[in-house]
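In: Next come a sequence and a model predicted from it.
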Amino acid sequence: MVPPDVFREQPVLTGGRVRLEPLDGENGAALVDGYVAMDPVVRRLTGTHQRFTAEVLHEWFATRPDQHDRADWAIVEREGGTVVGECALVDLDPENAAADYRISLRNMALTGRGYGTEATDLVLDYAFDTAGLHRIALQVFAFNVGAQRSYARSGFVREGVWRAHLRWDGEWHDTVLMSVLAEEHARHRAERRAGA
C-alpha cells in the first residue's frame, strides 16, 4: 500500500543521456506542435486515434503538476536540452502499490538512441526505490516489436495478450501486456550493473 498522493513530490531524474523533468506548461510547450501534427508512425505505435488542438494540449500540460495520483515527466536530452518526449506513471492503485507506465517520443527520428530505455529505467528506479511501488505494468501493440525489446531490456516481462484490441486502418491488432515487479527490477538492475 502507498499513499494516494505518492507522486506529490515528483523529482527530476537524471541519467547519462536524458533528464526527466516533471511535466508542466513550460516544458510541455515543446511537445505541442509535434502532438498536433503527430508523426503518423508514432500515432499508429501509440494507437492514438484522437486529434489534439494546441489549446487542449497547453491546458493539459499546465495541469500536470496538480495531479498527485500520477507522475508525468518531460524527457529532455541532456546534451542539447531538447524535449524529446514524455513518460508517465498513471492509473495508480494505491492499495496494491501498482501503476501503469507509458512513454512517447516526439517522432520516429528520436528512436534508437537509447532515450526511451534510459527514461524507462529512471522511472522504474524511482517507482520502486522512492515511491515504494510493487508492480508496474504497460500495454504495447503486438506490431511494436522495437518497443517490446526496449521494455524487456528494462526488465519488463510479457504476461499476456488482449486479442484484437486495437482497430487500425481496418485491421485488428493484439495488445501485449508486460509488467515488472519490485524484486525483479532489483535483480535486473544488479545484473545490468554487474555486466556494465
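Out: Structure received. Please read these numbers as outputs of a predicted model, since none were measured by experiment. Residues are numbered from 1 along each chain as shown.

In: switch to C-alpha atoms for all contacts and neighbour counts from now on
Out: Fine.

In: Please enumerate the helices of this protein.
Out: With helices called from DSSP state H, the chain shows them at 25-36, 40-46, 54-63, 115-125, 145-153, 182-195.

In: most neighbours per residue, which of those?
Out: helix 115-125 (a mean of 22; mean count of other Cα atoms under 10 Å).

In: just checking, what packs against that helix?
Out: In terms of contacts (3 or more Cα pairs under 8 Å, 6 or more residues apart in numbering; DSSP states H and E), helix 115-125 is packed against strand 13-14, strand 18-22, strand 71-77, strand 98-105, helix 145-153.

In: so how far is the fourth one off the chain centroid?
Out: Averaging C-alpha positions (Cα atoms, centre = their mean, to the nearest Å) puts strand 98-105 3 Å from its chain's average.

In: Contacts for that strand next, please.
Out: 42, 46, 84-93, 111, 116, 120, 133-139 (Cα atoms under 8 Å, 6 or more residues apart in numbering).

In: Of these, which belong to strands?
Out: Of the contacts of strand 98-105, the ones assigned to strands by DSSP state E are 84-93, 135-139.

In: So which residue of this protein lies furthest out from the middle?
Out: G170 (27.1 Å; Cα atoms, centre = their mean).

In: quick one: G28 and D5, what's the gap?
Out: Here G28 is placed at a distance of 22 Å from D5 (Cα to Cα, to the nearest Å).

In: returning to what we had before: tell me which of the helices of the chain sits nearest to E79.
Out: Among the helices of the chain, helix 115-125 comes nearest to E79, with 11.9 Å by Cα to Cα.

In: Next up, a structure to set beside the first:
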Amino acid sequence: MIRSEFLAKQPPLKTPRTQLVPIGPRFGPQVRRAASDPEIRRLTGAHRTPDQDQLRQRLETVAGRDDQAEWAIVRGQDASYLGRVALDDLDRANESMTYKISLRGTDVAGQGYGTEAGEAVINFGLGILGLHRIQLAVYAFNERAIKSFSKIGFETEGVLRHALLWDGRWYDQLIMSVLTPGALDQVAEPKQTGVQQDG
C-alpha cells in the first residue's frame, strides 16, 4: 500500500554531503538557469528552453501534492544549489513512480552528488512510501548518469531505439528500474488463457 501522506508532507532528506529540501519558488532562479544550460538540455533531450511562466507555476504548486515529490539538492558545506531530484507520475494501482534528476551543470557532475541524492530518494520511495517499482529513462550517450543509476540499484530492462534526434543524429533511450528488495522472489500469478479444459 502506498503511503502517499509522505508525499504530501514531503520530508527533507540528508546524505553525507548534501541536504535534499522540498523545492519551491525560492529556487526559481537556479532552476531556470540550469534548465537553460545547453549541455543540461542535451542530456535531458529538451529541444526548447522551458516556458518561464510554466516553470514558475510548477515551483509554486509542487508543495503539498500527494502524487509527486521534488527536492532541491543543496550542498551541506556551503548551502549552494546543486540540482533537483524528483519522484513523479505516481501509479497508485501498480505502486510505481518515475525517478528524475538534473544537476545544475557540468561543474558539479562527476562528483557523486547525484548518486548520493538518488540513493536517498530511492530509499525514501521503496522504504517509506512503499513503492514496488521506480523507473527512469536515460539517453544512451549519458554514460556518467547510467553508471550512477547502476550504483544505486537500477537495472536496464529495455531500449527505445532512436528516441532522440539531436543535431542531426539519432540516439537510443534506455529504460531502467529498481524494485523493492525481494520483489522477484514473489511467485507471479498464472496467466488466464481464457481456454476452458474439458471436464
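Out: Okay, I see it. As the structure is a computational prediction, the values presented were derived from the model and not from experiment.

In: And the TM-score between them?
Out: The TM-score (TM-score structural alignment, normalised by the length of structure 1) is 0.87; 183 aligned residues with a Cα RMSD of 1.7 Å.

In: follow-up on the earlier one: so which of the helices of structure 1 gets nearest E77 of structure 1?
Out: When the helices of structure 1 are compared by Cα to Cα, helix 115-125 sits nearest E77 of structure 1, at 7.8 Å.

In: Please tell me which residues of structure 2 that closest one aligns onto.
Out: The alignment of helix 115-125 of structure 1 onto structure 2 (TM-score structural alignment) spans residues 113-123.

In: which parts of stretch 2-13 of structure 1 are buried?
Out: 2-3, 6-7, 10, 13 (16 or more other Cα atoms under 10 Å).

In: Tabulate these (a markdown table), appending distance to T175 of structure 1.
Out: Below are these laid out as a markdown table (distance: Cα to Cα, whole Å):
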| residue | distance to T175 of structure 1 |
| --- | --- |
| V2 | 28 |
| P3 | 30 |
| V6 | 29 |
| F7 | 28 |
| Q10 | 30 |
| L13 | 29 |
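
In: which one among the residues you listed gets closest to A147 of structure 1?
Out: Nearest member of these to A147 of structure 1, counting by Cα to Cα, is L13, at 21.3 Å.

In: Could you measure from the closest one over to A119 of structure 1?
Out: 9 Å.

In: what sits in contact with each of those two?
Out: Joint contacts of L13 of structure 1 and A119 (Cα under 8 Å, 6+ apart) are 19-20.

In: that older thread, the helices of structure 1 into a markdown table, with extra columns for distance to V176 of structure 1?
Out: Converted to a markdown table, the helices of structure 1 look like this (distance: least, Cα to Cα, whole Å):
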| stretch | distance to V176 of structure 1 |
| --- | --- |
| helix 25-36 | 24 |
| helix 40-46 | 13 |
| helix 54-63 | 28 |
| helix 115-125 | 17 |
| helix 145-153 | 9 |
| helix 182-195 | 19 |
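
In: Show me the one of the ones you listed that comes nearest A71 of structure 1.
Out: helix 115-125 (9.4 Å).

In: Spatially, what comes nearest to S96 of structure 2 if we skip its sequence neighbours?
Out: R133 (4.7 Å; Cα to Cα, 6 or more residues apart in numbering).

In: Can you name the residues that contact the one you found?
Out: 95-97, 126, 177-180 are the contacts of R133 of structure 2 under Cα under 8 Å, 6+ apart.

In: What's the separation between the aligned partner of W172 of structure 1 in structure 2 and L160 of structure 2?
Out: Using TM-score structural alignment, the equivalent of W172 of structure 1 in structure 2 is W170. Noted for W170 of structure 2: a distance of 11 Å to L160 of structure 2, by Cα to Cα.

In: One more: R56 of structure 2?
Out: 31 Å.

In: mind listing what S154 of structure 1 touches?
Out: 117, 120-121, 188.

In: and it, what pairs with it in structure 2?
Out: Match for S154 of structure 1 (TM-score structural alignment): I152.

In: Please verify my assumption that W168 of structure 1 contacts R44.
Out: Yes. W168 of structure 1 is within contact range of R44, at 7.4 Å (criterion: Cα atoms under 8 Å).

In: sorry, back to before: taking the ones in strands among the contacts of strand 98-105 of structure 1, tell me the two that lie furthest apart.
Out: V84 and D93 (28.4 Å).

In: Of these two, which one has the most company?
Out: V84 (22 against 17; other Cα atoms under 10 Å).

In: distance of the more buried one from N144 of structure 1?
Out: Taken as Cα to Cα, the span from V84 of structure 1 to N144 of structure 1 is 19 Å.

In: same check, this time on D66 of structure 1
Out: Taking Cα to Cα, one finds D66 of structure 1 at 32 Å from N144 of structure 1.
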